[in-house]
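Chemist: sequence below, structure please.
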Amino acid sequence: MSHPQPALLAEQLWSPVQNSALWLAWWLHGLVATDAVIDAVNATQSSGAEHQILFPDAREDLARARSLHTGVTEVLRAARAATAQAPTGVAEQPLVSLVLAGPGQVPPLPANTAASRAVSRRGAGLLLAGGDSQRHHVVVPSASEGLVTWEWFQVEGPLPAVVAHSLGEAEELLRQAVEQATSQVSAAGVGRVGGGVDPRLAVGTLADAFGLPGLPPGVPRRAEQLMARADMVAAIVAVARRSEVGASADPYVLPLLRAVRTARMVAVDYAQREIVR
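Modeler: Here you go, the predicted structure:
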């Protein structure tokens, strides 16, 4: 089997877009100041970098530019405009949804669209709700060499039906995934996954690598706990691949990432529904 590249695997383990989604949502709901969200986004997506908004699927007749060099403020302004008419409520689509993809898991977006392909390529994106249920905005951020690029797509049509998980179900999926991977590793005689390294240290290493600013104030405790659990499972994968067994454990531990991605998306969704309850 082919193995994920280190950079892509790192993004699958701990996506900075998760934290960006919550900070942006909190700002759109008026729960944090603009300066706070700018600092958080800069910390998450490479501090001090230039920002660029790209419209890869923009038609030539659109008035706006296909490329715009800007700052975080302009990104926020665009997000505010996109969600201005979106209804808010427990039963409504959250203003900002986290959309993740990886091996064996397609993003919850209309298939065969530029937005879906971009999220599949990068592994993570943001789905912004609007006033029209048949039109959505998808933003896919990526940082490289001092430049943060925000690919901005407009998706037409209904979103595909997805299986909705509660926090408890997402937690159970994580537990089952860990148990199954442990059993498979043991049965295959791969050896002790992790090499004796404490997964909590791997969590710290991942946090240091991404410079994550943490979560905005007031994130519901249950959502925070689910994301922490996802971090721990992601750390198990990181520890396994850094241990003496290395990539030989991939067939057993990489499927854990599906449960991790599901948990992160559920937590972001739950957190926003709680703040409008």
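Chemist: CA atoms for contacts and neighbours, from now on please.
Modeler: Will do.
Chemist: show me where this protein has helices.
Modeler: Per DSSP state H, the chain carries helices over the ranges 6-13, 16-28, 34-44, 72-83, 114-122, 167-188, 199-210, 221-242, 250-253, 256-275.
Chemist: now do the fourth one: which elements does it pack against?
Modeler: This means helix 72-83. Using 3 or more Cα pairs under 8 Å, 6 or more residues apart in numbering; DSSP states H and E, the elements in contact with helix 72-83 are helix 34-44, strand 124-128.
Chemist: can you add distance to residue 223 and mean neighbour count and give those back as a markdown table?
Modeler: As requested, the helices and strands packed on helix 72-83 are arranged in a markdown table below (distance: least, Cα to Cα, whole Å; neighbours: other Cα atoms under 10 Å):
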| stretch | distance to residue 223 | mean neighbour count |
| --- | --- | --- |
| helix 34-44 | 19 | 18 |
| strand 124-128 | 18 | 25 |
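Chemist: any chance of TSV for those, columns distance to residue 19?
Modeler: As requested, the helices and strands packed on helix 72-83 are exported to TSV (distance: least, Cα to Cα, whole Å):
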stretch	distance to residue 19
helix 34-44	7
strand 124-128	11
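Chemist: quick one: closest of these to residue 158.
Modeler: Among these, the nearest to residue 158 by Cα to Cα is strand 124-128 (12.8 Å).
Chemist: tell me what angle the closest one forms with helix 256-275.
Modeler: Angle of strand 124-128 versus helix 256-275, following axes from the mean of the first three to the mean of the last three Cα atoms, to 10 degrees, is 30 degrees.
Chemist: got the angle for strand 124-128 vs helix 6-13?
Modeler: Using the same axes, to 10 degrees: strand 124-128 against helix 6-13 is 50 degrees.
Chemist: one more to line up against the first:
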Amino acid sequence: MHSPYYVYSPAQNIALWVQQWVCGRLPLDEAIDALAELGGPHRLEDGSEIAYVLREFRAHCTPSSRYPWLSLVLPGPGQALLAHLDAPAALVLRHDPAGSATLAIPNNHRGATQWEFSDSEVPMHLQSFLMPGDADTQLRLAIDRAANAIAAHGMALDGVQQPRLRVGTLRDFYETPGLPPEIPERAAKLIARADYASAILETVLSGIGEHRFDPELLSIGNAIRDARMAAVAYCAIELGREYA
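Modeler: Next up, the predicted model:
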């Protein structure tokens, strides 16, 4: 079992930086610098550069406190993003909750990120998000269950005496280039826990190298995925409240 895209995706932080820019809380150059750290040069399919990508985002969503107007969707085991779409992540952009959505699909190509924007019907299972408290509780429980199952088997992490050092190294990767300024505290804490859980999961997978614990690890992976989507949705709503 190893599904890195729903354990971590740069689309999470891209969504958070774009939300801030759409709401006028970031200058253009700061948004461009952050996105470059998250995916290299960003372009549209016709080759237009980052400023035009950001304009597309602004054109396809309207900040609101009533619904997540710019949200993140991550596929999980048994849940493809869309039947016709082979992508590890997407951002869902809306002008209103009842109308059609625009999917912004990032595709990495030779160190650059190419964006595709298209109108699409989004399945219901990709429109529902947990509240941060519920997502945090789900993640805590998944980590505890996995830790207890692994400990019961007396497994070691590849002979590593201090696995926390490896976890810390991986967290440095997940946290680059950091979150936007003034992100809501509940979302920041939830993302920090998801990063920690992701690092633990990667450490266990690389240390054990077998499939005995797939059910427990799958549970953590799904909880991480839900937590990341919940954090981005919550940020959109809170920003929409201030924007209005």
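Chemist: nearest to residue 105 of the first structure, out of the helices of the first structure?
Modeler: Going by Cα to Cα, the one of the helices of the first structure nearest residue 105 of the first structure is helix 256-275, 6.9 Å.
Chemist: how much does that closest one stray from the second structure?
Modeler: Average distance, helix 256-275 of the first structure versus aligned residues of the second structure after superposition (mean Cα distance after the TM-score superposition for the first structure): 1.1 Å.
Chemist: so where is that helix in the second structure?
Modeler: Using TM-score structural alignment, helix 256-275 of the first structure lines up with residues 220-239 of the second structure.
Chemist: return the set of buried residues in that stretch.
Modeler: Neighbour counts over stretch 220-239 of the second structure (16 or more other Cα atoms under 10 Å) mark 220-239 as buried.
Chemist: sorry, back to before: out of the helices of the first structure, which gets nearest to residue 100 of the first structure?
Modeler: Here helix 256-275 is closest among these (Cα to Cα), at 6.2 Å.
Chemist: ok, and what's touching the closest one?
Modeler: Applying Cα atoms under 8 Å, 6 or more residues apart in numbering, the contact partners of helix 256-275 of the first structure are 12-13, 18, 21-22, 25, 89-91, 94, 97-105, 165-167, 170-171, 173-174, 177-178, 181, 219-220, 223-224, 226-227, 230-231, 233-234, 237.
Chemist: returning to that earlier point: quick one: which of the helices of the first structure is nearest residue 140 of the first structure?
Modeler: So among the helices of the first structure, helix 114-122 is nearest, using Cα to Cα, at 6.5 Å.
Chemist: show me the contact partners of the closest one.
Modeler: 8, 57, 99-102, 106-107, 109-110, 125, 138, 140, 142, 153-155.
Chemist: enumerate every residue touching the equivalent of residue 142 of the second structure over in the first structure.
Modeler: In the first structure, residue 142 of the second structure lines up with residue 177, judged by TM-score structural alignment. Contact partners of residue 177 of the first structure, counting by Cα under 8 Å, 6+ apart, are 255-256, 259.
Chemist: list buried residues within the contacts of helix 256-275 of the first structure.
Modeler: 12-13, 18, 21-22, 25, 94, 97-102, 165, 167, 170-171, 173-174, 177-178, 181, 219-220, 223-224, 226-227, 230-231, 233-234, 237.
Chemist: residue 204 of the first structure matches what in the second structure?
Modeler: Using TM-score structural alignment, residue 204 of the first structure sits opposite residue 169 in the second structure.
Chemist: residue 183 of the first structure and residue 233 of the first structure: what is the separation?
Modeler: As for residue 183 of the first structure, its distance to residue 233 of the first structure is 15 Å (criterion: Cα to Cα, to the nearest Å).
Chemist: go on, residue 252 of the first structure?
Modeler: For residue 252 of the first structure, the distance to residue 233 of the first structure - Cα to Cα - is 13 Å.
Chemist: which residue lines up with residue 231 of the first structure in the second structure?
Modeler: Match for residue 231 of the first structure (TM-score structural alignment): residue 195.
Chemist: its match contacts residue 174, correct?
Modeler: Yes. Contact criterion Cα atoms under 8 Å: residue 195 of the second structure and residue 174 qualify, at 6.2 Å.
Chemist: between these two, what contacts are shared?
Modeler: Counting by Cα under 8 Å, 6+ apart, the residues touching both residue 195 of the second structure and residue 174 are residue 8.
Chemist: now do the end-to-end distance for stretch 87-107 of the second structure.
Modeler: Using Cα to Cα, first and last residues of stretch 87-107 of the second structure are 7 Å apart.
Chemist: now swap in stretch 118-134 of the first structure and tell me
Modeler: Distance between the two ends of stretch 118-134 of the first structure: 20 Å, counting by Cα to Cα.
Chemist: quick one: buried residues of it?
Modeler: 118-120, 122-130.
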